[in-house]
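Participant: Sharing a model prediction with you, sequence too.
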Amino acid sequence: MTLTIAGTAAAGAAPDRVPLAGTKMTWGIVDKGPVPVDTPVSETVYLAVKDPAALARRAKEVSDPHSPGYGRFLGREQIREANRLDHAQVDRVRAWLTGAGLNVTAPDWRHLTVTGTFGQLNAAFAVTFHDYVFPPESGIKGHYLAPPTDLSVPAELGALVLGVGQVPILVRDAGQAAAPRRSAERRPHLDAGAAAQQCSQYWGQRPATGLPPVNGATPPLAPCGYTPQQLRHAYGLDSRGVTGAGQTVAVVASSMDTLEQDINTWSDRVGTQRLRPGQLTRVPSPDGSPPEKPGDGGYGAMIEATIDAEAVHGIAPDANIVSIGESTAQGGNLLAGLSYALDHTDASIVSLSLANDPPPGLRQAFEQIYQEGALQGVGFYFCTGDGGFRPNDTGGDWMMNGYAGSSWVTAVGGTSVAIGQDGKRIWETGWGTPVSDLSKDGTSWEQMHSEGGTGGGRATGQPQPWYQHGVVPDRYAATPDGHRGRVGPDVAFDADPATGMVIGGTPLNGSPDSDPSTWHYTEHTFGGTSLSTPLFAGVQALAQQARGGKRFGFANPALYQRAGTPAFRDVTAYRLPSGDPATAVLYRSNPAGGKTPELHHFLATQWVEKTDEYQPPEVGSGFDTETGLGTPTGAYLSSFNGH
């Protein structure tokens, strides 16, 4: 019976059903055949809101500075009552699922949790789940359970059901690390300050003596990792007397229970005030599922949580921080963390350094959460991604992080910044930093190769939002069909690992396959849009305090209202007086336990082969696809005084 239904769906001969696009297995990995029908399973079914158009309209009204409803936010209970489906509509969805034998519970008004067997899940969604594995030579362990055809729902429920929480479903092999359920943007770490003679406390402090020259001159040693005070001063954020007091920022990434201790140790070492009692709230997981373990993706998440919390604290030392872990439940995903932030915290700023591209139906579930946040006075800030150079299958678009491509989030890109001895910004350019390795004989630098850069470009399937009209040039926004699309990033901040910030914590000493009880506090320099995003979230805490504690909610309309003003520094390509690009030598730890010098070129573009069809994100005058509107200044904060 189940196989017959799945076959019908695969043939596309089921007009009484609506497919959930993007839920079939598309990876080129080994199909081991159908999952046994008696295998237990748990999944999440996401529901639509009562009137999607009305939700979007109301979210715009409270977010647009030109609207009479601007800033008139609603309480979470008001939002729930106005937008949740009627009981009769939910009962229809429940009846469909229970009719297939699944057990159904309702943890909140946005979704249902179903438990049962894969045979029952197959019957409900008219598919057959298969067991997929990566070939042995890939080195990736674990199994992915997914159907070879898209899930589908009864046509009469198509407007009520948006998607499911996690397909493919990852099943990890015991004791083995597998490819992650979700992808976080984390740049490789660099040793910070461990050997002072191999790095500089500020730009140009020490020359890289004993190494080959560049354009006839000795390049400088890269910074050891800027401190928060250096960044605050260079960006003019310490001139307005604001510290984020009275504001709450949520960061979403699984953390260790040493997070508070680590932040305080780091604060002592970099000259930032310690956390006051109760300033940090740590939520191990949003739904009661077990916290992530190091070998199951937790190691990287713990580092991310440390970066995020210290970046926020460094820029806004008096802001409260809520660190929300990630769901490990089967069928769980990032929406659990976002829902928790809205339902159980007073955070008005939510920073996420996570990257993924949800399927269309699930993307709408995210849009609803973002719009709900806008109504509640909560803004979501996403990294644009590192490397950021993925052409999509529609042609012509340069994709950034799919989460950041939403028109209802603030997408944060990255820059490279040089801070001088006096603490002032010497120069800043878009983050695109190819690297040259030292030749084997140590007499020259080899050909450049890509080290990454900020993501950016036109988001797929997202029309141009109202706030980008007249600001984003058509050369970025125009689509092949003659329309205009959403372009990111919106803003930027320091992200280059070669000019990053020093981070300290216990996870930085660990690894995916080691015992956390053996880890100890250490420091490294980190970069990436994983850094720039929480740094800008800290800036927003300062700005909200500057405007008398008033929340932004969804901030993009207010940001674009300041386009071309002193509130933002227009970031362009930087060249030395000789006309050559700036370079710096950075020492990276190698597997042998030593340090290897690398020459970083601040070209403000990724070192990739360009074609007529595809171009990487770029930096230039005005709005661009690496830095958006630019980077904030002290004038950005003062622009909100009395507003």
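Facilitator: Looks like it came in fine. Residues are numbered from 1 along each chain as shown.
Participant: going forward, measure contacts between C-alpha atoms and count neighbours the same way
Facilitator: Noted.
Participant: Would you mind confirming that V608 makes contact with E451?
Facilitator: No: taking contacts as CA atoms under 8 Å, V608 lies outside contact range of E451: 10.0 Å.
Participant: So between these two, which is more surrounded?
Facilitator: E451 (19 against 14; other CA atoms under 10 Å).
Participant: gap between that one and D580?
Facilitator: E451 sits 19 Å away from D580, going by CA to CA, to the nearest Å.
Participant: second one coming, line it up with the first:
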Amino acid sequence: MSRARRSALAVAGVLALGATGTAAASATPAQTLPGSVPSWATAAHRTGATAPSTSVTFRVYLGYRDPAGAAAYAQAVSTEGSADYGHFLTPQQFRARFSPTARTVGAVSGWLRHEGFSVGSVPANRKYVEATGTAGRAAAAFGTSFAQFRVDGRTVRGNTTPLHVPAGLTGVEAVVGLDESQTLAHADKLADPPAGFRNARPCSEYWGQRTVQNTATPDGTTLPDSPSTFAPCGYAGSQLQGAYGLKDSIASGTDGRGVTVGVIDAYASPTIQSDLETYSRAHGLPSVQGHFRQVVAPGTYQHPTNPRHDPGGWAGEETLDLEAVHTMAPGADLVYIGAPNNYRDLDAIMNRVVDGHLADIVSNSYGYGGEALPRGYIAPQLDTQIQAAAEGISLFFSSGDSGDETGGVAGATPTPDWPASSPWVTAVGGTSLGVTRSDQRLFEVGWETARSSLDPATTTWGTPTYLYGSGGGTSRLFAQPSYQKGVVPDSIATTYGGGAMRTVPDVSALGDPNTGMLVGETQAFSDGTYYDEYRIGGTSLSSPLYAGMFADAMQRAGHPYGLANPALYAARGSGTLDITTAPLSTYPGTVRVDYVDGESGAGGYRYSARYFDADHSLTIHVRPGYDDVTGVGSPDGGAWLDAVSGYGG
């Protein structure tokens, strides 16, 4: 008898035992779901009980029929030299080989209905069953209790003991949504502009244009001589194409055409189409007409002047991601996939993208500040990432904007961010970038910023303190993947003792907000709502920039890659710029001017020095070769295109 058949019969027996969920659960042997208690659900964080009437929507995730086989196949089709290299599956083929069966779905759905839940959607790959009910019913059905916890300044719901399901439901892998771990997701973007944000002047159109020596401050404030260069106003168009050595190849037609790049964020901007067109005209990029579409659920859109419908500034995140991809792959097709919220559905949206094969490359500029998530929450996402690789889809994730997550505090526990730490995605770290007047890369160093504020009484900079930087470090969850063996130094891979572990990031590109990208979107200013531009950064810039460049390489290669890391690690050296500390002696940092009110000089100015690669208070450091701030490095023009596109050829 098959496992699915045994499950169905077992659940049928459960349904006959009693009229209430509690009776049925207590009368039937239960299996414990490992990793189902959030690490933050502790007595120290508890603030009170969850009201039994609280509405909960959750997904019961089902495991693959052959999880080891799915992972092995995904690895093989992405790795040069394998007999299966490049033999990617269609979504239909993947479902036929690995997806949970319809009988398993029916068994779980039947049990949920019996327990009093309303059963919702089931995706085509049958990866989960969605359900809605109350916290009280969930506590009875899953054999636990729920409480409220204060975590990272937020009050979130969590189960206090492991979840249980009937023994017959052997296909259940995890339950996502009963606890609110997903509310801890954040957009990896540090320069999140408020309504009507502008970058203050003076700023430089290219590196070194305006300095303390040749440009007066707007209010007559005297500044120290070093650092001397006012921060760039924001790089755009040919500046970024030229800095990464791709301007000529893009102009010659290697511009991502024929490749679809997806961007996943939460919510959706109602002005994104017009903003993309305006931005493209301003910076010498082609129109996106006929090459852009949005895939969003009804009600996902938010009004640009009502931030309550745009938690965390996700409209700006969407704008940044799409404009960055379009800059580096102006011929690629763009698809934006917006989750209807940033607290429950990002995992389901990724599953939708992968199972529908909505894109060849997907850039994701969100994450969690560390790996302290329930193992049961991580496992279903790993499954989706494995399906992506098996289908030839390459996933890129920003590595995070808070360094090693210690904040430079001695004794704090370092950690990379999730999902960047997954071995099935490409984690993109950040750099600080100087671009010349002729659109050449002058320097590129690791992005770890220390800030000094001006003391107006002495006109000197204060003591620098760590502010933000490229996420990275050594995972505590995942063993070292094959593509990192022989590349990552043991001093990094075995930093916690024991066997070698996965390290982050894999690669890097511009991320420093102080040398960031110029983006444009419709904003609400004090004198009206209209399009304007501002400089922005974060590894949420690094990821879409790199995804765009990878689209160029995919076009040249003429085939998809699946998991991109084997090709990217193979391209190190001749095709990748190794980021080191060498340029710091000449380019130690920059001077930044900010409006106090964020919009104009009417409220005055703030002055600060921003020092590059200031990682002295962190556990991650830039060094020759692979490092845990910039990975193997950043793309180096035509040599990088040749190396990546030639992989597997």
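Facilitator: Sure, I can see it. Nothing here was measured: the structure is a model prediction, and the numbers come from that model.
Participant: Quantitatively, what TM-score do the chains reach?
Facilitator: Taking TM-score structural alignment, normalised by the length of structure 1 as the basis, the two superposed chains have a TM-score of 0.86; 599 aligned residues with a CA RMSD of 3.2 Å.
Participant: and H520 of structure 1, what does it touch?
Facilitator: H520 of structure 1 makes contact with G505, T506, P507, N509, G510, according to CA atoms under 8 Å, 6 or more residues apart in numbering.
Participant: Filter those down to the ones in strands?
Facilitator: Mapping the contacts of H520 of structure 1 onto strands (DSSP state E) picks out G505.
Participant: For the contacts of H520 of structure 1, could you give me JSON lines that also reports distance to L20 of structure 1 and neighbour count?
Facilitator: Shown next, in JSON lines, are these (distance: CA to CA, whole Å; neighbours: other CA atoms under 10 Å):
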{"residue": "G505", "distance to L20 of structure 1": "42", "neighbour count": "28"}
{"residue": "T506", "distance to L20 of structure 1": "42", "neighbour count": "24"}
{"residue": "P507", "distance to L20 of structure 1": "39", "neighbour count": "29"}
{"residue": "N509", "distance to L20 of structure 1": "42", "neighbour count": "17"}
{"residue": "G510", "distance to L20 of structure 1": "40", "neighbour count": "22"}
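Participant: Farthest-apart pair in the contacts of H520 of structure 1, please.
Facilitator: Spatial extent of the contacts of H520 of structure 1 (CA to CA) is set by the pair G505 and G510 at 9.9 Å.
Participant: mind listing the strands for the stretch 1-150 of structure 1?
Facilitator: Counting by DSSP state E, counting those that start in this stretch, the stretch 1-150 of structure 1 has strands at residues 17-19, 30-34, 40-47, 103-108, 111-117, 130-133, 143-146.
Participant: Quick check: which of those is nearest to L3 of structure 1?
Facilitator: strand 30-34 (9.7 Å).
Participant: Touching that closest one from outside, list them.
Facilitator: T128, F129, H130, D131, Y132, V133, F134, P135.
Participant: Which pair of the residues you listed spans the longest distance?
Facilitator: The widest separation within the contacts of strand 30-34 of structure 1 (CA to CA) is 21.8 Å, between T128 and P135.
Participant: Those two: which is more packed in?
Facilitator: Just comparing T128 of structure 1 and P135: by other CA under 10 Å the higher neighbour count belongs to T128, 30 against 12.
Participant: Check the strands of the stretch 1-150 of structure 1 for me and report the most buried one.
Facilitator: Among the strands of the stretch 1-150 of structure 1, strand 143-146 has the highest mean neighbour count (mean count of other CA atoms under 10 Å), at a mean of 23.
Participant: could you pull out the strands for the stretch 401-550 of structure 1?
Facilitator: Counting by DSSP E, counting those that start in this stretch, the strands of the stretch 401-550 of structure 1 are 410-419, 425-430, 435-437, 457-463, 485-488, 491-494, 501-505, 522-526.
Participant: what's the angle from the second one to strand 410-419?
Facilitator: Regarding strand 425-430 of structure 1 and strand 410-419, their directions subtend 140 degrees when assessed with axes from the mean of the first three to the mean of the last three CA atoms, to 10 degrees.
Participant: Specify, as a residue range, where strand 425-430 of structure 1 falls in structure 2.
Facilitator: Mapped onto structure 2 using TM-score structural alignment, strand 425-430 of structure 1 covers residues 441-446.
Participant: contact partners of that stretch?
Facilitator: Surrounding stretch 441-446 of structure 2, the residues in contact under the criterion CA under 8 Å, 6+ apart are 242-244, 430-436, 470, 579-581, 583-584, 587, 612-613, 622, 629-630.
Participant: just the buried members of these?
Facilitator: Neighbour-count burial (16 or more other CA atoms under 10 Å) applied to the contacts of stretch 441-446 of structure 2 gives 242-244, 430-436, 470, 579-581, 584, 587, 612-613, 622, 629-630.
Participant: ok, now which ones touch the corresponding residue of structure 2 for E598 of structure 1?
Facilitator: Under the alignment (TM-score structural alignment), E598 of structure 1 maps onto S608 of structure 2. By CA under 8 Å, 6+ apart, the contact set of S608 of structure 2 is R451, S452, S453, L454, W461, V591, R592, V593.
Participant: so what's S608 of structure 2 closest to, chain neighbours aside?
Facilitator: Once flanking residues are discounted, S608 of structure 2 sits nearest to S453: 4.4 Å by CA to CA, 6 or more residues apart in numbering.
Participant: Secondary structure element holding the match of E598 of structure 1?
Facilitator: Using DSSP states H and E, the element containing S608 of structure 2 is strand 605-611.
Participant: what's the mean deviation for that strand versus structure 1?
Facilitator: Once fitted to structure 1, strand 605-611 of structure 2 is off its aligned match by 1.4 Å on average (mean CA distance after the TM-score superposition for structure 1).
Participant: Which residue in structure 1 aligns with G472 of structure 2?
Facilitator: So, by TM-score structural alignment, G472 of structure 2 is matched to G456.
Participant: what's downstream of the lengthiest helix in structure 2, the next helix or strand?
Facilitator: In structure 2, with assignment by DSSP state H, the single longest helix is helix 539-557. The helix or strand immediately downstream of helix 539-557 of structure 2 is helix 565-570, counting by DSSP H and E.
Participant: Onto which residues of structure 1 does the helix or strand that that following helix is followed by map?
Facilitator: Sequence order places strand 576-577 as the next helix or strand after helix 565-570 of structure 2, per DSSP H and E. Here strand 576-577 of structure 2 aligns to structure 1 at residues 568-569, judged by TM-score structural alignment.
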